[in-house]
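Enquirer: here are the coordinates; sequence isn't available:
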């Protein structure tokens, strides 16, 4: 029996999940003495890694038996995910640890306090949707619902016309964001090829919120 890699790739394309993949690189701000990144470096923001612009690709999600094996081995954290990388994906050749993956077919709810006009008034992601923005009346302490701002791809918030939070006020923003992971590890394998046919690879993802913890 001969594996038809092109048939498998076509199956993943039809049944898989749309994903944005960002290749990861170690940042050059790492200290030669301590091995720690510069916490004030603007490019990596103290994370010690930088990432390419996103590339759209498709990945597969295997059966839950794979996750069960990882749980039994003690190599699994709550929220982890296993993926299959087809040969047609650029991740097959160049995917590596700490790459970022944004799942375009799933979202998580977020709710964050922000301060209008502060240097920290920025989201660490571009929201899929914004469902509510409100702040407290300084006298009655009752909630005031306002208009939704626009948010750029790098999380910069821009307010338009209408009822908006006063400058200096703390407001709450709630909405949804695309689920994001980082590539925690690829499963070790010495069989990436089968009689000259390049086999799909499996990898373990971890929630992006846990990166660096």
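Expert: Received it, and whenever you're ready, just let me know what you need. Quantities reported herein were computed from a predicted structural model and do not represent experimental measurements.

Enquirer: Every contact and neighbour count from this point should use C-alpha atoms.
Expert: Will do.

Enquirer: got a list of contacts for stretch 11-22?
Expert: For stretch 11-22, the surrounding residues in contact (CA atoms under 8 Å, 6 or more residues apart in numbering) are 51-61, 86, 91, 99-105.

Enquirer: which of the residues you listed are buried?
Expert: For the contacts of stretch 11-22, a burial check counting by 16 or more other CA atoms under 10 Å picks out 51, 57-60, 86, 91, 99-104.

Enquirer: which residues touch the residue most central in space within the chain?
Expert: With distances taken as CA atoms, centre = their mean, residue 180 lies nearest the centre of the chain, 2.4 Å away. If you count contacts by CA under 8 Å, 6+ apart, residue 180 has them with 100, 101, 102, 103, 207, 208.

Enquirer: Kindly reformat those residues as a markdown table containing secondary structure and distance to residue 18.
Expert: Below are the contacts of residue 180 laid out as a markdown table (DSSP: H, G, I helix; E, B strand; the rest coil; distance: CA to CA, whole Å):
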| residue | secondary structure | distance to residue 18 |
| --- | --- | --- |
| 100 | strand | 14 |
| 101 | strand | 10 |
| 102 | strand | 9 |
| 103 | strand | 6 |
| 207 | strand | 17 |
| 208 | helix | 17 |
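
Enquirer: Let me know the closest of those residues to residue 75.
Expert: If you rank the contacts of residue 180 by distance to residue 75 using CA to CA, residue 207 comes first, at 14.3 Å.

Enquirer: Verify the stated contact: the closest one with residue 77.
Expert: No. With contacts counted by CA atoms under 8 Å, residue 207 stays clear of residue 77, the gap being 9.2 Å.

Enquirer: what helix or strand is the closest residue to residue 58 other than its chain neighbours on?
Expert: Of all residues not flanking residue 58 in the chain, residue 18 sits nearest, at 4.7 Å (CA to CA, 6 or more residues apart in numbering). Applying DSSP states H and E as the criterion places residue 18 in strand 17-22.

Enquirer: Comparison target, given below:
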């Protein structure tokens, strides 16, 4: 009884966060996301620090991704008021995501949102590949395929995931450029971790303070709006 009274006196007037409540809020209100961890690709040159731009693993980006894990991400919408939006968030295609402290999301990791759709357009060169021409992203639904102002009828091609396969009578020639308009799954890259050290000491009902991590906030940007080449030596540690 005396020990309990002593703990009460020590904690009198103290207000602690309940870390579990923050994680619970993310789980209940967050969107389903496929989290893919990034790692440097072994194609990077030891002398220049630059990736092999013909690498089939990373497509010349210098980073590859694992198979992914389904998590929840709470998306914070910017309201456009400059006094309440963090520096950098006004960039096109950039937003904030809050993720449970259970997951160690890293810089350059990828987040895909399978329950959502976004519009994407791409220009490709027809190479006559029997397996189809490779699209940059997974196609959830093709909207249009055109060669300049000529629309290719829907029955002249098939779409299988991230491949578009033209039929022989599609009227498109090898070497000809064509454009696509499609719905795809939103893909975001972590470009900053402004609150990586977010956490709190909890003591209520305990003898000593215990450090508890809180959900982290990440700045993410649409992958298709990132520069085609990042530049710099990817092996630099300075």
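Expert: Thanks, I have the structure now. All values derive from a computational prediction rather than experimental measurement.

Enquirer: Superposed, how do the two chains score by TM?
Expert: Superposed pair, TM-score by TM-score structural alignment, normalised by the length of structure 1: 0.77. Supporting alignment: 202 aligned residues with a CA RMSD of 3.2 Å.

Enquirer: on that earlier part again, for residue 207 and residue 77 of structure 1, indicate the residue with more neighbours.
Expert: residue 207 (19 against 13; other CA atoms under 10 Å).

Enquirer: tally of neighbours for the equivalent of residue 24 of structure 1 over in structure 2?
Expert: In structure 2, residue 24 of structure 1 lines up with residue 38, judged by TM-score structural alignment. By other CA under 10 Å, the residues close to residue 38 of structure 2 number 20.

Enquirer: how much space between residue 38 of structure 2 and residue 170 of structure 2?
Expert: Distance, residue 38 of structure 2 to residue 170 of structure 2, by CA to CA, to the nearest Å: 39 Å.

Enquirer: what's the answer for residue 186 of structure 2, then?
Expert: Here residue 186 of structure 2 is placed at a distance of 29 Å from residue 170 of structure 2 (CA to CA).

Enquirer: ok, now which ones touch the closest residue to residue 160 of structure 1 other than its chain neighbours?
Expert: Computed as CA to CA, 6+ apart, the closest residue to residue 160 of structure 1 that is not its neighbour in sequence is residue 149, at 6.5 Å. Going by CA under 8 Å, 6+ apart, residue 149 of structure 1 touches 157, 158, 159, 160.

Enquirer: Which residue of structure 2 is paired with residue 149 of structure 1 in the alignment?
Expert: Using TM-score structural alignment, the partner of residue 149 of structure 1 in structure 2 is residue 158.

Enquirer: Three-state assignment for its match, please.
Expert: Three-state call for residue 158 of structure 2 (DSSP: H, G, I helix; E, B strand; the rest coil): strand.

Enquirer: With residue 170 of structure 2 as the reference, measure out to it.
Expert: Residue 158 of structure 2 sits at a distance of 11 Å from residue 170 of structure 2 (criterion: CA to CA).

Enquirer: Residue 42 of structure 1: neighbouring residues, count only.
Expert: By other CA under 10 Å, neighbour count at residue 42 of structure 1 equals 8.

Enquirer: wait, residue 198 of structure 2
Expert: Residue 198 of structure 2: 13 surrounding residues under other CA under 10 Å.

Enquirer: got the contact list for the residue nearest to it when sequence neighbours are not counted?
Expert: Once flanking residues are discounted, residue 198 of structure 2 sits nearest to residue 214: 5.8 Å by CA to CA, 6+ apart. The contact partners of residue 214 of structure 2, by CA under 8 Å, 6+ apart, come to 19, 22, 23, 100, 101, 198, 199, 200.

Enquirer: Structure 1: which residue goes with residue 214 of structure 2?
Expert: Using TM-score structural alignment, residue 214 of structure 2 pairs with residue 199 in structure 1.

Enquirer: Can you show me the helices along structure 1?
Expert: Ranges of helices in structure 1, per DSSP state H, are 5-15, 64-72, 90-94.

Enquirer: With distance to residue 203 of structure 1 added, can I get those helices in a markdown table?
Expert: Shown next, in a markdown table, are the helices of structure 1 (distance: least, CA to CA, whole Å):
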| stretch | distance to residue 203 of structure 1 |
| --- | --- |
| helix 5-15 | 15 |
| helix 64-72 | 11 |
| helix 90-94 | 10 |
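
Enquirer: Out of those helices, flag the one nearest residue 30 of structure 1.
Expert: Short answer: helix 90-94, nearest of those by CA to CA, at 22.5 Å.

Enquirer: what sits against the residue lying closest to residue 91 of structure 1 once chain neighbours are set aside?
Expert: Closest residue to residue 91 of structure 1 apart from its sequence neighbours, by CA to CA, 6+ apart: residue 85 at 6.8 Å. Listed by CA under 8 Å, 6+ apart, the contact set of residue 85 of structure 1 reads 59, 60, 91, 92, 200, 201, 202, 203.
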